[in-house]
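Undergrad: below: sequence and its predicted model.
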Amino acid sequence: MTTDLITRDLVALDADFGYNVESVITHLATLVHNTGRASDVEGLAQPAIKRESQAGTGVPGGVAIPHCRSEVVSEPTLAFARLSRGVDFSGPDGDAHLVFLIAAPAGGGKEHLRILSKLARALVKKDFLEALRTVKTEDEIVKLVLDVVNAKKTKKAPAPAAEEKPAGDSKATRVVAVTACPTGIAHTYMAADALTQTADARDDVDLTVETQGSSNNESMSQATIAAADAVIFATDVGVRDRERFAGKPVIESGVKRAINEPGVMLDEAIAAAHNPNARKVAGTAGSAPAEAAGEGESLGWGKRIQQAIMTGVSYMVPFVAAGGLLLALGFLFGGYDMANGWQAIATNYSLTNLPGHQVEVDGALMTFDRAGFMLYLGAVLFATGQAAMGFIVAALSGYIAFAFAGRPGIAPGFVGGAISVTLGAGFIGGLVTGLLAGFIAMWIGKWKVPRWIGSLMPVVIIPLLTSLVVGLLMFLLLGAPLANLMAGLQNWLSSMSGSSAVLLGIILGLMMCFDLGGPVNKAAYLFATAGLSTGDEASMQIMAAVMATGMVPPIALSLATFVRKNLFTPAEQENGKSAWLLGLSFVSEGAIPFAAADPLRVIPSMMVGGAVTGALSMAFGVISRAPHGGIFVFFAIDPIWGFLVSLAAGIVVSAVAVIAMKQLWPNKTIEAAAAKESSVAA
C-alpha cells in the first residue's frame, strides 16, 4: 500500500495550474481521478476547496497542503505539483510553488492517516523542500516522498518526571504542547514537528508534544504534565482531556501559528512559566475548558461571547433539524390538523388499537381527515418531533455555558434553559441563562480549594452552586422581564403584515446572503429556528423566508456559470455544476468558493437577490414547518407556489446582478486567464 501512495502519474513538474486555489486543487484532483483513485473530480476537489475556504493550508517555505477525506477516494493518495506560477494559499511566505493534495478515503483506517502524517512532518524540513524544488524528474519526486513515508519511526525517550529531573537541566524550561486541526491529517503533525525541531535547536527549553490528530496518537503521561512549567495549545478544535493541564501557565493559538512562529510561541511559553500572573488552564482536576480552542483570553469579551453563542447554536441545530423534520413528517402522514390532537392519539392508541376519523381530545370529539395507521404514525412522528423541539432552548443554553466553562457548565446551562421555557422566556431566556451559567461556572472553577475537595468541584460543587444561582436569578429577578420581552417579540411577529413583514423579509434575506454560513447567516437562522418552538404562523413565515433566501446564492451562481461561462474561472465553472443541488438542499455554503474568489462582485449580488426572495416570501405569507431541507421538504411548505415564485425571483435577480457586475466591472485575473485559454485553443 505504501509504495503506491504516489506514482509518477500523480506528479506535475513546473506546471501552470491556474491563478487561484480552486484551479490548482481541481487540477490535482484530476490527476488523482485519472489514475483511478477517485471516482469523481468534483467529489474530491470540493471538500478540499471548502476546507481551504475555512483556513488556508499555506505553510512556511512556499508550500501548501490542501487535504480532505472523501467518499470518492478509494485509497490514500498524494498528488504533487511544482508550479511555474505561484498561487496564494494564505501562507506566511506569499505564494506557494510546491503543492501536495492529500486525498484520504472517508473510511480510511489509522494506518492510512499515519502515512499521510509522515509527509506533513517532512514538509518542515528544509533539505526535503530544497530537494522538491531542484529534482528534475517525476520519478525522483516519487522516491523522495516514499523515502519519507516509509522511514522507520525512532522512538523518543519519555521526559523524566518532576522528581527525576537532572540537576544539570535546571536552566531548561519544561514545556508540553498539544496540536490539533479539524481534519487531523496535516497541520496537526506539521505544528508538532515545527515546535519540536525549533525546541531541539535550543538549550533553554525541553519540549514534549501530544498530537490529537487522526493517526495513532499517544497521550503524554501525567508525570510529564506534572513536571511541565508551561503549556502550549496550538489547536483549531477543542483540546481533548484539557483538565489534565489544569493550573499550568498556558499559551494558546490556532494550529497554523505553531507552524509559522514556533520560536515565538516557545518564547511566550518560557515567559509565562516565569510569570506568576500568567493565565493558567482553568478548572481543577476533572473539569473542562473555560474557553473554546483558539485565542482564549487573548480575545476580547465580545468575540468570546460571540464564539460561545455560535457554539450553542451549533449544538442546538441538530435538535431543531431532527425535531422540525419529524414534525413535518407528522403533518405529511397524519394531516395538517395533527397539531391539535397528536398527544391524545400517540398516547391513547397503539398498533393493535388504531384510531378512527374521530378521536376524543380533551373531552371533545375531534374529526381528522385521516384515520388508522397513517393517522397513528403521523401522531407518533409528531410527538417525537415535539420531544426533540422541547430541548432546543435547554441545548442552546447548556452549550453556551459549555463554551465558557466546559463540562461543569452543561448541567446549570440546561437547567437555566428549562427554567426559561417554564417561565415563558423562550430562546431569549436561553441566551441569557447560558451566558450566566457559563460566567458563574467559570468563576467558581477558578476558586482556590483544598485538594480533598478539588475532585468534587466539577461534578458536584460547580453544577450545584451555578444551578442554584441561575435558578434564583431567573425566578426572583430576570424571569418576568425576559418573559415579557419574549411575549412582546411574539406579539410583534404575529401582528406583522404588509410593509412591516416585507421589511423583515428584506433584512433576513440580506443577513442570510451576507456571509453564507458565517455568524450573520447563523444569527438569522437562529432567529428563525428558535421561533419554531412557539408554533405560531408568524414564526413559520420567518422560517420560510430564511430557508428560501439561503437557497438563492448557490443556485443563482450555478445559473450564472451556465449562462455566461466565460465570466468565471474553470474551477468556478466546475463548482457551478453542483452548486444548484446544494442550493436546492438549503446549503448556502455551496456559494463560498465563488464568494471567496471574488467577494466584491459576488456578495452584493447575492444579497440583492436574497432581499427580493425574503420580501416576496413574507408578502405571500409562505410558511415552513420544517427548519431545513430546502425544496425536498415541499410538503411542509405552504403555499408551495409562493415559495417557488419567491425563490425563482431572487435567483434570477442575483444571477443577473452577478453577471452584470462581472461584465461591467471585469476581474482582470479572470480576463487574463480567458485570453490565455483562447490563445492556446487558437
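TA: Received the coordinates, thanks.
Undergrad: from now on I want contacts and neighbour counts done on CA atoms only, so please keep to that.
TA: Noted.
Undergrad: and residue 101, how many neighbours?
TA: 24 (other Cα atoms under 10 Å).
Undergrad: before we move on, which element is it in?
TA: strand 96-105 (DSSP states H and E).
Undergrad: what do you get for residue 464?
TA: Secondary structure (DSSP H and E) places residue 464 in helix 462-473.
Undergrad: which helices and strands does the helix or strand just after that helix pack with?
TA: Counting by DSSP H and E, the next helix or strand C-terminal to helix 462-473 is helix 479-495. Judged by 3 or more Cα pairs under 8 Å, 6 or more residues apart in numbering; DSSP states H and E, helix 479-495 is in contact with helix 407-423, helix 426-445, helix 537-563.
Undergrad: sorry, back to before: buried ones in the helix holding residue 464, by neighbour count?
TA: By neighbour count on 16 or more other Cα atoms under 10 Å, the buried set for helix 462-473 is 462, 463, 464, 465, 466, 467, 470, 471.
Undergrad: and for stretch 479-499?
TA: 479, 480, 482, 483, 485, 486, 490, 493, 496.
Undergrad: from the rest of the structure, what touches it?
TA: 420, 423-426, 428-429, 473, 536-539, 619 (Cα atoms under 8 Å, 6 or more residues apart in numbering).
Undergrad: use this one as the comparison:
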Amino acid sequence: MSEMITADLVDLDLSAQTKEAAARALAERMVAKGRVTDLDGFLADVAAREAQMPTGLDGGIGIPHCRSEHVTEPTLAFGRSAAGIDFGAPDGPADLIFLIAAPAGADDAHLTILSSLARQLMNAEFTSALRAVDDAAAAAALIRGDETPAAGTSENSVAEPIAAASAGTATEGTAPVPGATVDDGSAPAPGAAATDGAPSDNDARPFRVVAVTSCPTGIAHTYMAAESLENAGREAGIDIVVETQGSAGFTRLDPAVIAAADGVIFAHDVPVRDKDRFAGKPTVDVGVKAGINRPAALLTEVRGKAERGEVTSGSAAATPVERGGESGEGYGTKLRKWLMSGVSYMVPFVAAGGLLIALGFAIGGYKINKAPSVMDHFLWTQADSWGALFFQIGVVSFGFLVPVLAGYIAYGMADRPGLVPGFVGGAISLTINAGFLGGLAAGLIAGGVVIGIQKVKIPRPCAASCRWW
C-alpha cells in the first residue's frame, strides 16, 4: 500500500482564499500523484458533501472530505493557510486544511487510518506541531505518525493510533469499545462499562454514559465527535463508551453496558441504527458537530436529565426515509428525499397518463381533446372513439398526480399513517387550484402533523382503537 500522504501532498503555504479554491489546490496535487482520475468530478463530490454540512471545526480546522468513484486509493492532502479560509466553523477561518479522499468502495483498513487521523485532530499537541512545522516532508511524516510532536508528547500522541492502524492493529479510534460487539450477528462478549476517567474513590459509582456518533460520510466527524466526548468524559470523571457508526464498521455496544448507563448522547447527522436499544434512558439528541464542539455541555445536559428523571420512550419504527438513511445520507438531504419519495410514486402516473394522451392524439387527431365523454358516446368500430377513450383515461391519470405526490411525501416522512392525510391534502390542493406547489406543501404539512401526533403518548385504554395510527 502506497503512503496515504507524502510531501507532494502537503502545501505549507496554501494561498487559496476560498474553501473551493483550497479544495481545488489540494485536489490538483492528488491528480498529479494519480490518486484522483477526474478533478472536476471529484470536486463535485467534495462540494456535495460540503453542502450537507460545513466541514469547519473549532480550533482553526477544515476537513473537506468525501467518498468518490474518481478516487483510486484513500488519500490525504494537507494545506496550511496563513490568512485562514472560511469553512463555516463558528470560531472563524481555518488555517489547517485536510482534504480526505476515499474511494467509493474503500476497505476497512484504509478507513481505519483516516478515522484515527480524525480523532487526532482533537489533540492540541498534534495541531500545534502542524502549525510549527516548516518542512513538507516533516509535516507528512507527522500526520502519518512517523514523527511525534517534539515536546509534551503524551500517550495520546499521533504516532500510536495511526501507525497501529497502518499495521492492521486495533486502535482507540476504531477498535470495538469496551463492552462492545461487532455487528456480525455474533453474541455480545461479556463486559462492563468503560473505566476512562473513573474517580479515584473506587467505592463511589461514577456517572455512566453511552453515546452514538455518526455523520453522512462516516470518515471524519464520526470519530472526532467520539474522541471529543471521551476526552470530556475523562476530564469530568464520567465513564463514557462511544459507538461509532462510521465507514470503518458498525460496532454494537454490549446490551449490558447500555443497561448500566445512566444517560445517552446521540451526536449524529444520519439516523441512529437500532435506536430502540437506548429507550427508557435520559437522552440528549444533537448533531455530530455539537459532539465535537461542546462535549462538556452535552455531558452536563444528560446528567441534568438523569437527575430530573427525564427518559425517552421507545421510538417508532423507522420511516422509509430513515430506513434509507442507513446508506449514509444526512439530515440535510431529508427534504430532498421526502420530495423524491413523492415524485418516485408520481412518475408512473405521469408516464402512463402521458402515453395514453399521446395515443389519443395519434389515433383521434389533434382535436381529440374536444371529443365528448366516452360514457355518452362510444362506437367500438370508430377510431375516434378509441382515441377519445385513451385521451380521457390519460387525463384521469394526470388527475392523480398531485394527490399521489402529496400522499407519498407524507409517507416518506411518517410511513403509512401519513398516506391518508397526504392524499386528502393533495386533493384539497386541486380543489382550491393550488396545483403542484400546493401538493408539495400539503404533503410536507401532512407528514409533519402526523409525526407530531405520533409523539403524543396515547393512554392504554385507547391504544387498541388507535392501533392503525
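TA: Received it, and whenever you're ready, just let me know what you need. Just so it is clear, the structure is predicted and the values come from calculations on it, not from any experiment.
Undergrad: work out the TM-score between the chains.
TA: Comparison of the two superposed chains (TM-score structural alignment, normalised by the length of the second structure) gives a TM-score of 0.72, and 401 aligned residues with a Cα RMSD of 4.2 Å.
Undergrad: now the strand holding residue 101 of the first structure on the second structure. Mean distance?
TA: Superposed on the second structure, strand 96-105 of the first structure shows a mean distance to its aligned partners of 0.9 Å (mean Cα distance after the TM-score superposition for the first structure).
Undergrad: what residues in the second structure pair up with that strand?
TA: Under TM-score structural alignment, strand 96-105 of the first structure corresponds to residues 94-103 of the second structure.
Undergrad: which of the helices or strands spans whatever residue of the second structure lines up with residue 259 of the first structure?
TA: In the second structure, the residue matched to residue 259 of the first structure (TM-score structural alignment) is residue 292. Taking DSSP H and E as the criterion, residue 292 of the second structure maps to helix 288-293.
Undergrad: just residue 29 of the first structure next, same as before
TA: helix 21-34.
Undergrad: just how off-centre is that helix within its chain?
TA: Helix 21-34 of the first structure has its C-alpha centroid displaced from the chain centroid by 24 Å (Cα atoms, centre = their mean, to the nearest Å).
Undergrad: corresponding residues in the second structure for that helix?
TA: Residue span in the second structure matched to helix 21-34 of the first structure, by TM-score structural alignment: 19-32.
Undergrad: quick one: the strands in the stretch 101-250 of the first structure?
TA: In the stretch 101-250 of the first structure, the strands defined using DSSP state E, counting those that start in this stretch lie at 173-180, 205-211, 230-235, 250-253.
Undergrad: mean offset of the shortest one relative to the second structure (after superposition)
TA: This points to strand 250-253 of the first structure. Strand 250-253 of the first structure, aligned to the second structure and superposed, deviates on average by 1.6 Å (mean Cα distance after the TM-score superposition for the first structure).
Undergrad: for the second structure, which helix is longest?
TA: helix 334-364 (DSSP state H).
Undergrad: which element follows that one toward the C-terminus?
TA: helix 383-398.
Undergrad: on that earlier part again, would you format the strands of the stretch 101-250 of the first structure as CSV with mean neighbour count and distance to residue 444 of the first structure included?
TA: Converted to CSV, the strands of the stretch 101-250 of the first structure look like this (neighbours: other Cα atoms under 10 Å; distance: least, Cα to Cα, whole Å):
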stretch, mean neighbour count, distance to residue 444 of the first structure
strand 173-180, 26, 26
strand 205-211, 22, 29
strand 230-235, 29, 22
strand 250-253, 24, 19
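Undergrad: now those strands in a markdown table, with distance to residue 655 of the first structure?
TA: Putting the strands of the stretch 101-250 of the first structure into a markdown table (distance: least, Cα to Cα, whole Å) gives the following:
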| stretch | distance to residue 655 of the first structure |
| --- | --- |
| strand 173-180 | 40 |
| strand 205-211 | 45 |
| strand 230-235 | 39 |
| strand 250-253 | 40 |
